[in-house]
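A.B. asks: Predicted model, plus sequence, below.
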Amino acid sequence: MTSKSVISASELSVRIGQRTILDNLNFEVGNGEVFALLGGNGAGKSTTLKTFLGLMKPSAGTASVMGMSVADNTNEVQKSVAYLPESVTLYGHLSGYENIRYFLSVAGVEKTDDAIHEALKKVALQENAWHNTLSNYSKGMRQKTAIALAILRNAPVLFLDEPTSGLDPAAIDEFNSLVSELANNGATIFMVTHDVYGACQVAHRIVLLSNGKLTGSFERSGDTPIDTEAVHAAFAGRN
């Protein structure tokens, strides 16, 4: 992980009518960093994500990705990042391989079969599932397919929305290992979540969001995961 800023919020606020959804957020995410924005329902996590994806406009301040203001360069930012929603939108009547091939063609990206197979191996999707229809996939398998697609697009920035929601413990561990590997290879990963344990296991830094305001920050020390109990206490408002 380096200190070069890839994602940043500068005095970022979002208001809808008289209601303030995000209130003067300031943070930076470095190259190769796994950054987790942790908050409960209604904290403003989804609004933050939508603002960085160019789906909502700031009322004040700036959301920037790779040095570009998202509001001023929405198309360029959207073409340069990968987004993994909580419910992955893929075609159930197509296989994992066919979904990847189709979405790569839509993005104008050409990849060989060998490259696609290598990406599917990297995300640990069972080979006997590659050509099965997604209607037979678990949520974890769908996520692996979507991440394989992100890898093939060579996206330098990944935005993840509640990525471990609905996954069993083994799938969560696999997912966290994959996220760590992507970061080690230079990807910058921004995730919003309410999963304290998962965030502590994989994130280099966790920032707490409550009622649209940043209320705390935790940082990993070397290879030691962030202290789950400390984050949980702060998250629950007991500190």
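C.D. replies: Received it, and whenever you're ready, just let me know what you need.

A.B. asks: hey, let's count contacts and neighbours off CA atoms from now on
C.D. replies: Noted.

A.B. asks: Thought H131 was touching G96, still the case?
C.D. replies: Yes: at 6.2 Å, G96 counts as touching H131 under the criterion of Cα atoms under 8 Å.

A.B. asks: Of these two, which one has the most company?
C.D. replies: Neighbour count, other Cα atoms under 10 Å: between G96 and H131, G96 has more, with 29 against 13.

A.B. asks: In contact with the more buried one, which residues?
C.D. replies: When contacts are counted by Cα atoms under 8 Å, 6 or more residues apart in numbering, G96 is found next to 129-134, 142, 145.

A.B. asks: Repeat that for A233.
C.D. replies: Contacts were defined as Cα under 8 Å, 6+ apart; by that measure A233 touches N239.

A.B. asks: you'd agree it is in a helix?
C.D. replies: Yes: applying DSSP: H, G, I helix; E, B strand; the rest coil, one finds A233 inside a helix.

A.B. asks: for the residue positioned nearest the centre of the chain, what are its contacts?
C.D. replies: Within the chain, the residue whose C-alpha comes closest to the C-alpha centroid is L160; the distance, by Cα atoms, centre = their mean, is 2.0 Å. With Cα under 8 Å, 6+ apart as the criterion, the residues that contact L160 are 83-86, 189-192.

A.B. asks: here comes the other one, which I'd like you to weigh against the first:
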Amino acid sequence: MISIKDLVVQRDKKTVLHKLNLEINTGSVYALMGGNGAGKTTTINTLLGFIKPSSGDIQIDGVHLKEGNSLRALIAYLPENVALYPYLTGIQNFQYFCTLAKVNVSDREAHRMLSDAGLDERHHLRNAGLYSKGMRQKVGLAIAYAKHAKVMLLDEPTSGLDLAAANDFAVQIKNAASRGMAILMATHDLQNARQVADQVGIMRNGYLVDEFKMADVGADELAQKYLQFSQSAP
């Protein structure tokens, strides 16, 4: 579903991504890990079309980014903090953003999709200014369901969440994968990666320095790999 081949990104004459290669299948969760400045967010922003690649190829569901096609209709993006209008209710925010995505949903469908994304029905008609980060994420997830996104991109989704909210988020991401989404998650959170990821890539200084299936490593080995590549140059 997501195919990145020999992707190079240069900014201010400096190479920030070095021939990155990633393959993420439908129904799979890929955790892209590494310290600050490793290239995780740059990768996501390039997929979103915010950064122009210097060379290489990106495909989502067979559509090439370099052909000038917009891939955003295929993508749902959940940033570190999902921004909602605080004086609109959860359901009003959901319907507004669906309209922007050219998706029409009835009130009944809106309630169902918010519930499917894990937002308790008693919060649907509350103003979003009263929502926790985890609740805002669920509205974002519901929008992804409504637009039938093929791909979900997540940037540090568990930052600032308490343990219970992080565990709840992990359940929702596994549910999204079970619906057939390919999910790329940039994260520092080893526990969350352990909970949801099928595959892990570790980046440093714009290089993908290690890649492995989560089932092949234990929790201690995952931590060791992360610390090893966070502390040494590729």
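C.D. replies: Here it is on my side, so go on. Because the structure is a prediction, the values reported are computed rather than measured.

A.B. asks: re the thing from before, could you check which residue of the second structure pairs with the residue nearest to the centre of the first structure?
C.D. replies: Under the alignment defined by TM-score structural alignment, L160 of the first structure is paired with L154 of the second structure.

A.B. asks: Tell me if that match really is in a strand.
C.D. replies: Yes: read with three-state DSSP, L154 of the second structure is one of the residues of a strand.

A.B. asks: and the closest residue to it other than its chain neighbours, how far is that from Y30 of the second structure?
C.D. replies: Computed as Cα to Cα, 6 or more residues apart in numbering, the closest residue to L154 of the second structure that is not its neighbour in sequence is M185, at 4.5 Å. For M185 of the second structure, the distance to Y30 of the second structure (Cα to Cα, to the nearest Å) stands at 6 Å.

A.B. asks: For V209 of the second structure, which residues are in contact?
C.D. replies: If a contact means Cα under 8 Å, 6+ apart, then V209 of the second structure has 201-203, 229, 234 as its contacts.

A.B. asks: Quick one, which of those are buried?
C.D. replies: Among these, those scoring as buried are 201-203, 229 (criterion: 16 or more other Cα atoms under 10 Å).

A.B. asks: so where do the helices sit in the second structure?
C.D. replies: If you assign secondary structure with DSSP state H, the helices in the second structure sit at 40-47, 90-100, 107-116, 133-146, 163-178, 190-196, 219-231.

A.B. asks: now what about the first one, what contacts it?
C.D. replies: It stands for helix 40-47 of the second structure. When contacts are taken as Cα under 8 Å, 6+ apart, the neighbours of helix 40-47 of the second structure outside the stretch itself are 16-17, 32-34, 51-53, 58, 153, 155, 186, 203.

A.B. asks: Which stretch of the first structure is it matched to in the alignment?
C.D. replies: The counterpart of helix 40-47 of the second structure in the first structure, counting by TM-score structural alignment, spans residues 45-52.

A.B. asks: G198 of the first structure pairs with which position in the second structure?
C.D. replies: Residue correspondence, TM-score structural alignment: G198 of the first structure in this structure matches N192 in the second structure.

A.B. asks: My read is that Q201 of the first structure contacts E219, right?
C.D. replies: No: Q201 of the first structure is beyond contact range of E219, at 11.5 Å (criterion: Cα under 8 Å).

A.B. asks: Touching both of those two, which residues are there?
C.D. replies: Common contacts of Q201 of the first structure and E219 (Cα under 8 Å, 6+ apart): I226.

A.B. asks: Of the contacts of helix 40-47 of the second structure, which is the nearest to A176 of the second structure?
C.D. replies: Taking Cα to Cα as the measure, A176 of the second structure lies nearest L153 of the contacts of helix 40-47 of the second structure, at 11.7 Å.

A.B. asks: Please look at the closest one and M185 and confirm they touch.
C.D. replies: Yes: here L153 of the second structure reaches M185: they are 5.9 Å apart, a contact under Cα under 8 Å.

A.B. asks: more crowded one of these two?
C.D. replies: For L153 of the second structure versus M185, neighbours defined as other Cα under 10 Å are more numerous around M185 (26 against 20).

A.B. asks: where's the more buried one relative to D198 of the second structure, distance?
C.D. replies: Shown here: M185 of the second structure relative to D198 of the second structure, a distance of 11 Å by Cα to Cα.

A.B. asks: Tell me the residues that contact both of those two, please.
C.D. replies: By Cα under 8 Å, 6+ apart, M185 of the second structure and D198 have these common neighbours: 29-31.

A.B. asks: so which of those residues is the most crowded?
C.D. replies: Neighbour counts for the shared contacts of M185 and D198 of the second structure peak at A31, which has 28 neighbours (criterion: other Cα under 10 Å).

A.B. asks: what residue of the first structure takes the place of that one?
C.D. replies: With TM-score structural alignment as the criterion, A31 of the second structure pairs with A36.

A.B. asks: again, but for N104 of the second structure
C.D. replies: For N104 of the second structure, the residue aligned by TM-score structural alignment is E110.

A.B. asks: Please look at its match and I100 and confirm they touch.
C.D. replies: No: here E110 of the first structure lies out of contact with I100, judged by Cα under 8 Å, at a distance of 11.0 Å.

A.B. asks: quick one: which of those two has more around it?
C.D. replies: When E110 of the first structure is set against I100 and neighbours are counted by other Cα under 10 Å, the residue ahead is I100, at 23 against 12.

A.B. asks: Identify each buried residue in the match of helix 40-47 of the second structure, please.
C.D. replies: Taking 16+ other Cα under 10 Å as the basis for neighbour counts, the residues of stretch 45-52 of the first structure that come out buried are 45-49, 51-52.

A.B. asks: Going by distance to S8 of the first structure, which of these wins?
C.D. replies: Distances from S8 of the first structure to those, taken as Cα to Cα, are shortest for F52 (9.1 Å).

A.B. asks: if I look at the closest one, how far off is V196 of the first structure?
C.D. replies: To V196 of the first structure, F52 of the first structure is 22 Å away according to Cα to Cα.

A.B. asks: quick one: the counterpart of I60 of the second structure in the first structure and L158 of the first structure, what's the gap?
C.D. replies: Aligning on TM-score structural alignment places I60 of the second structure opposite V65 in the first structure. Applying Cα to Cα, the value for V65 of the first structure to L158 of the first structure is 11 Å.
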